[in-house]
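A.B. asks: the following comprises the amino acid sequence and a computationally predicted model.
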Amino acid sequence: MKRAAKYIIGVMSGTSLDGIDIAYVKFNQTAANDFQILNAITIPYGKEWKSALKEGFHLSGEKLVKLDADYGIYLGKTILKFIKENNIEKVDLIASHGHTIFHNPTENYTFQIGNGPQITAITNIKTICNFRVQDVALGGQGAPLVPVGDELLFSEYDYCLNLGGFSNISFKENNQRIAFDICPVNIVLNHYVAALNLEYDNKGAMASEGNIEINLLNKLNSLSFYDEAKPKSLGYEFVSETIFPIIDKFNLSINDILRTFVEHIALQISKKIESNSEKTMLVTGGGAFNTFLMERLQSHTKTPLIIPDENIINFKEALVFALLGFLKDEGKINCLKSVTGASKDHSSGVVYEVESSKFPFSR
C-alpha cells in the first residue's frame, strides 16, 4: 500500500541574518530523494529584528527569555501569513530551526530561540524544534545537521558544500557520512559591508577590487581551529572573540578586508577536498551567489563546482529541516554520530502537538 505524502514547512534562520527561509515541501515517501519544494520564500529581517537577534548574544536572564518568546510569536505569525497568502490547505507539521544565540558544545550547551509552543499555538499546527540540544547532550557538536539531507537527498554528489554564515561540508568517508564546519563566510563578509549600509557584497564586486594583505591572510590561516580533528563546529563566539579582533588590528580598507577574507575562505575549503576533475561538489547557500568567491575557490581546486537551481541554493537548509522534522515524526534517525561526534545515531527534536479541546477526565 502506497503511503500518503507528507506536507511539511521547514523554517530556517541563519547566522548571516539574511532573514527567515520558509519552504513548503512535499515528501512523496516513495524514495529517499522523492521531494518537491512547492513554495518557498525568504523574508528579510527589518532593522529592529536584525539588531535584536545580533544583540541576543549579549543578553541573559529575563531579557533573553522574552526574546525567545517574542521571536516565537514572530515566527508563528510569519508562518501563518505564508500559509494564508499561498492558499496552502495541508500542512502536517512545521519543522523550525529557530535562530542560534549561543553554540558552545565544548561547554555542553547550544541555544536556539523561537519558542515552539508559541508557533504551535499561533498556527494550530504540530511543531518540531530544538534539533541541536539532544545531540550536544549526547556528546556531539550539535552541528552540522544538514548532512543528513546530503545523504538522503543529494547523494549523487561527492561533496556537498554550504556557504552560509559559516561554510560546512559533507562527504562519504569509509562508507560513513562525514561533515564539519570549515570556516566563517557571510557572517564576516556581511559584518564589514554593514559599515557601508549594505546587506552584502553583491557578487563579490567589492572584494574583487581589494588587495590581499598577506600578513592578515597568514594569521587567519594559522588559527588552531583549522588543525583540530573533526567533527568540529563553529559559532558566533569564534567570530566575535577570534576573527574580528585579528582583522581589526590591521586597520585595512573594507575592500582589502573582503579580498583577504575571500582568499582565506577559498584556501580553507580547498584544503578539505580532493582536487579531482572526476569528482563533483554541490555548492549551496548565499555564498554561491558570490561570483568572485566561486572564482577564487575554483582556482584552488580541479573539482568542478556545481551550482544548482536557485530554489536549492536559497532553501536547501529549510528543505533539510523539513526533512529532519519528517524523520523525527516518523521516529527515524535524523542525527548521525559520524557527523556530529555524538555517542550514537539518534532522532532529535522536541515535538509540540496541537492541544486537544477535550478535557481528558469526566466531571
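C.D. replies: That came in fine, so what should we check first?
A.B. asks: going forward, measure contacts and count neighbours with C-alpha atoms only.
C.D. replies: Noted.
A.B. asks: run a quick neighbour tally on the residue lying closest to Asp34 once chain neighbours are set aside.
C.D. replies: Nearest residue to Asp34, sequence neighbours excluded (CA to CA, 6 or more residues apart in numbering): Asn28, at 5.7 Å. Asn28 has 17 neighbours, counted by other CA atoms under 10 Å.
A.B. asks: now do the strands in the stretch 151-300 of the chain.
C.D. replies: Using DSSP state E, counting those that start in this stretch, the strands of the stretch 151-300 of the chain run over 159-163, 166-173, 176-184, 281-284.
A.B. asks: longest helix anywhere in this protein?
C.D. replies: helix 61-85 (DSSP state H).
A.B. asks: mind checking how far that helix is from the chain centre?
C.D. replies: Helix 61-85 sits 19 Å away from the centroid of its parent chain (CA atoms, centre = their mean, to the nearest Å).
A.B. asks: contacts for it, please.
C.D. replies: 22, 52, 56, 89, 113-120, 122-123 (CA atoms under 8 Å, 6 or more residues apart in numbering).
A.B. asks: pull out the buried members of these.
C.D. replies: Listed as buried from these are 22, 56, 113-120, 122-123; burial here means 16 or more other CA atoms under 10 Å.
A.B. asks: just give me the closest of those residues to Glu213.
C.D. replies: Closest approach between those and Glu213, by CA to CA: Gly56, at 32.4 Å.
A.B. asks: wait, doesn't the closest one sit right on Thr100?
C.D. replies: No: assessed by CA atoms under 8 Å, Gly56 is found out of contact with Thr100, at 9.2 Å.
A.B. asks: quick one on the thing from earlier: could you identify which of the strands of the stretch 151-300 of the chain is most buried?
C.D. replies: Highest mean neighbour count among the strands of the stretch 151-300 of the chain (mean count of other CA atoms under 10 Å): strand 159-163, with a mean of 25.
A.B. asks: just checking, what packs against that one?
C.D. replies: strand 166-173, strand 281-284 (3 or more CA pairs under 8 Å, 6 or more residues apart in numbering; DSSP states H and E).
A.B. asks: and those strands: which comes nearest Gly349?
C.D. replies: strand 166-173 (21.1 Å).
A.B. asks: return the distance of the closest one from the chain's centre.
C.D. replies: 13 Å.
A.B. asks: same check, this time on stretch 75-89
C.D. replies: Worked out by CA atoms, centre = their mean, stretch 75-89 lies 22 Å from the chain centre.
A.B. asks: put this next to the first one:
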Amino acid sequence: MATGSEADGVYFGLMSGTSMDGVDGVAVLFAQGKQPAVLGEAHVGFSTGLRDALFALQSPGDNELERAALAANALATRYAVCCHELQSMSGVSANKIRAIGVHGQTVRHRPEKGYTWQINNPALLAEMTRIDVIADFRSRDVAAGGQGAPLVPAFHSTIFGAKNETRVVCNLGGISNITILSASGTVHGFDCGPANALLDEWAQRHLKRPFDEGGHFAAQGQVDRSLLNVLLDEPFFEERPPKSTGRDLFNPAWLDAKLAGFETVSAADVQATLVALTALTLAREIERHASDCRAVYVCGGGARNPVLMRALQQALDETGVSGAPVLTTDALGVPPQQVEALAFAWLAMRCVAREAGNVAAVTGAAGERVLGAVYPR
C-alpha cells in the first residue's frame, strides 16, 4: 500500500443509498494539499426488478442467500456501467485510475449485534472494470465496537470545516444524518431518523411513483399534530449519540403500526406529517448538539425537495437555532448529489494510503481504523 502523497491520483466513488433509486458516481482527482477536483459525475438508475429485489432483502424471507447473491451480481453490473460512464466523462483510462471506492447496498444494519451488511460483488466489479476495487468500509469500524456509521464526517471535516465557525452538514438520504463541525475543530456526527425512506414509501403507495418530486404531494397536505406526536414516540429519537439506524427500524411496517387509528387522515396530510417528522427530529438534534451553528448545509436527495428544505428551516427557526440558514452544499462548492459518492472515493484513497477513515468519537469505535477491503484488478 502507498502512504501519504503516493496515494494521490484519480479515484471513482460509487454510492447507492437507502433510497435505492440508483447509483451516484464521481471521478475525482486527489492531490496532497489541494481540494479534491471532480472530473466527472454519473447517475445510473436501478431497474424496477433490482429495486424490488433490494427492498425484499430488507426483511427476512425465503432463499435469502441466493437472492442476495443474485442481487449483488446485478448491482455490480450497474456499478460497472456507472464506472464506464465516468471513464468516458473524465477521459481517464482504466490503468490510470487508482481505485474504485464502492459502498454497496445496505440490507441489514445491526451494529448492536456486531454486524452490518452491504451486499455487493466487488470481485465481479474488479473483473468487469479491470480497476482495483475497495469495498466493505463499515465492517472494520463495527469490529472495533463502533456503529459503522456515519462514516462521512471525517470527509466532511476535510472539505467543509472552517476555523472559528460551527457548521452542520446534513445528509437527507433515506435516513437523515448530521455532521457537526465545531468551531473548536472537533467533529461529531450521527443518524437522526427517517428522511426519504418513509417519504418515498408513501409516495410509491399513493402516487405510484418512486418519490414525491419537488415535494408537491406534501405541499397539498397539512401536518396532523396528533399523528406527528405518535410518530415522534420512538425511543431512537431520544437516544444519545453515537447512534445509527436504517430500514431495519424505519420501514413500512413501522409506519403502518404508527398509522393505526389514523385511517381518516388524508394521504397528502400523512406525507406532510412525514416531512415534519424529518425536519423536527433534525432540528431537535441540532439544537441539542450544535445550537451555535452558523449554517446548515444539506446534501443528498432531500436537497432537491424544497418543501422539506423549508420545513427544516422553519423547525430550526422555532428552536434555539434561529438565524442559521438552511443551504445546500453548493454554497461550499460541492453539489449535493456529489457529496456521498465523493466521500467514498476519499475513503478509498485513505485506504490506499493506510490512513484512518473513521472518527471514533462519531461511531463509538475503540479507535481510528483503516477502512475497506481491497479487490485487485
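C.D. replies: Perfect, I can see it now. Here the structure is a predicted model, which means the values were calculated and not measured.
A.B. asks: re earlier: and the longest helix of the first structure, how far from the second structure on average?
C.D. replies: Its matched residues in the second structure lie on average 3.0 Å from helix 61-85 of the first structure after superposition (mean CA distance after the TM-score superposition for the first structure).
A.B. asks: so which of the buried ones among the contacts of helix 61-85 of the first structure sit within strands?
C.D. replies: 22, 113 (DSSP state E).
A.B. asks: so what's Ser96 of the first structure up against?
C.D. replies: 10-12, 116, 127-130, 321-322.
A.B. asks: one more: Leu305 of the first structure?
C.D. replies: Per CA under 8 Å, 6+ apart, neighbours of Leu305 of the first structure: 280-283, 298.
A.B. asks: distance to Glu173 of the first structure added to these, as JSON lines?
C.D. replies: Formatted as JSON lines, the contacts of Leu305 of the first structure follow (distance: CA to CA, whole Å):
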{"residue": "Thr280", "distance to Glu173 of the first structure": "15"}
{"residue": "Met281", "distance to Glu173 of the first structure": "15"}
{"residue": "Leu282", "distance to Glu173 of the first structure": "17"}
{"residue": "Val283", "distance to Glu173 of the first structure": "19"}
{"residue": "Gln298", "distance to Glu173 of the first structure": "23"}
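A.B. asks: conserved subset of these in the second structure?
C.D. replies: Counting by both residues aligned by TM-score structural alignment, their matches' CA atoms under 8 Å, the members of these that carry over to the second structure are 280-283, 298.
A.B. asks: hang on, the earlier thing: so which of the strands of the stretch 151-300 of the first structure is nearest Gln268 of the first structure?
C.D. replies: That would be, of the strands of the stretch 151-300 of the first structure and by CA to CA, strand 176-184, which comes in at 6.9 Å.
A.B. asks: read off where that closest one ends up in the second structure.
C.D. replies: Strand 176-184 of the first structure corresponds to residues 186-194 in the second structure, going by TM-score structural alignment.
A.B. asks: residues contacting the matching stretch, please?
C.D. replies: Residues contacting stretch 186-194 of the second structure (CA under 8 Å, 6+ apart): 149-150, 153-154, 157, 174-181, 236-237, 241-246, 250, 278, 281-282, 285, 359, 361-363.
A.B. asks: among these, which ones are in helices?
C.D. replies: Secondary structure from DSSP H places 153-154, 157, 278, 281-282, 285, 361-363 of those in helices.
A.B. asks: average distance between the strand or helix carrying Gln36 of the first structure and the second structure?
C.D. replies: Using DSSP states H and E, the element containing Gln36 of the first structure is strand 35-44. When the second structure is superposed, strand 35-44 of the first structure averages 1.2 Å from its matched positions, counting by mean CA distance after the TM-score superposition for the first structure.
A.B. asks: report all helices and strands that that strand contacts.
C.D. replies: Strand 35-44 of the first structure packs on strand 19-27, helix 310-329, going by 3+ CA pairs under 8 Å, 6+ apart.
A.B. asks: what does that strand contact?
C.D. replies: 18-28, 311, 315, 319.
A.B. asks: now the angle from that strand to helix 61-85?
C.D. replies: Going by axes from the mean of the first three to the mean of the last three CA atoms, to 10 degrees, strand 35-44 of the first structure is angled at 120 degrees with respect to helix 61-85.
A.B. asks: find me the equivalent region of strand 35-44 of the first structure in the second structure.
C.D. replies: Under TM-score structural alignment, the match for strand 35-44 of the first structure is residues 36-45.
A.B. asks: what's the answer for stretch 329-348 of the first structure, then?
C.D. replies: Against the second structure, stretch 329-348 of the first structure falls on residues 352-371 (TM-score structural alignment).
A.B. asks: what are the buried residues along the matching stretch?
C.D. replies: 352-365, 368-371.
A.B. asks: same question for stretch 34-42 of the second structure.
C.D. replies: 36, 38-42.
A.B. asks: which of those sits closest to Gly145 of the second structure?
C.D. replies: Nearest to Gly145 of the second structure among those, with distances taken as CA to CA, is Pro36, at 30.6 Å.
A.B. asks: the residue mapped onto Asp18 of the first structure from the second structure: how many residues sit nearby?
C.D. replies: Matched by TM-score structural alignment, Asp18 of the first structure corresponds to Asp21 in the second structure. Other residues within reach of Asp21 of the second structure by the criterion other CA under 10 Å amount to 18.
A.B. asks: so Asp21 of the second structure makes contact with Asp52?
C.D. replies: No: judged on CA under 8 Å, Asp21 of the second structure makes no contact with Asp52 at a distance of 10.4 Å.
A.B. asks: what would the helices and strands packed on strand 35-44 of the first structure look like in JSON lines with distance to Ala95 of the first structure?
C.D. replies: Compiled in JSON lines, those are given as follows (distance: least, CA to CA, whole Å):
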{"stretch": "strand 19-27", "distance to Ala95 of the first structure": "10"}
{"stretch": "helix 310-329", "distance to Ala95 of the first structure": "5"}
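A.B. asks: picking that back up, distance to Lys63 of the first structure for the strands of the stretch 151-300 of the first structure - can I get that in a markdown table?
C.D. replies: Below are the strands of the stretch 151-300 of the first structure laid out as a markdown table (distance: least, CA to CA, whole Å):
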| stretch | distance to Lys63 of the first structure |
| --- | --- |
| strand 159-163 | 31 |
| strand 166-173 | 27 |
| strand 176-184 | 28 |
| strand 281-284 | 35 |
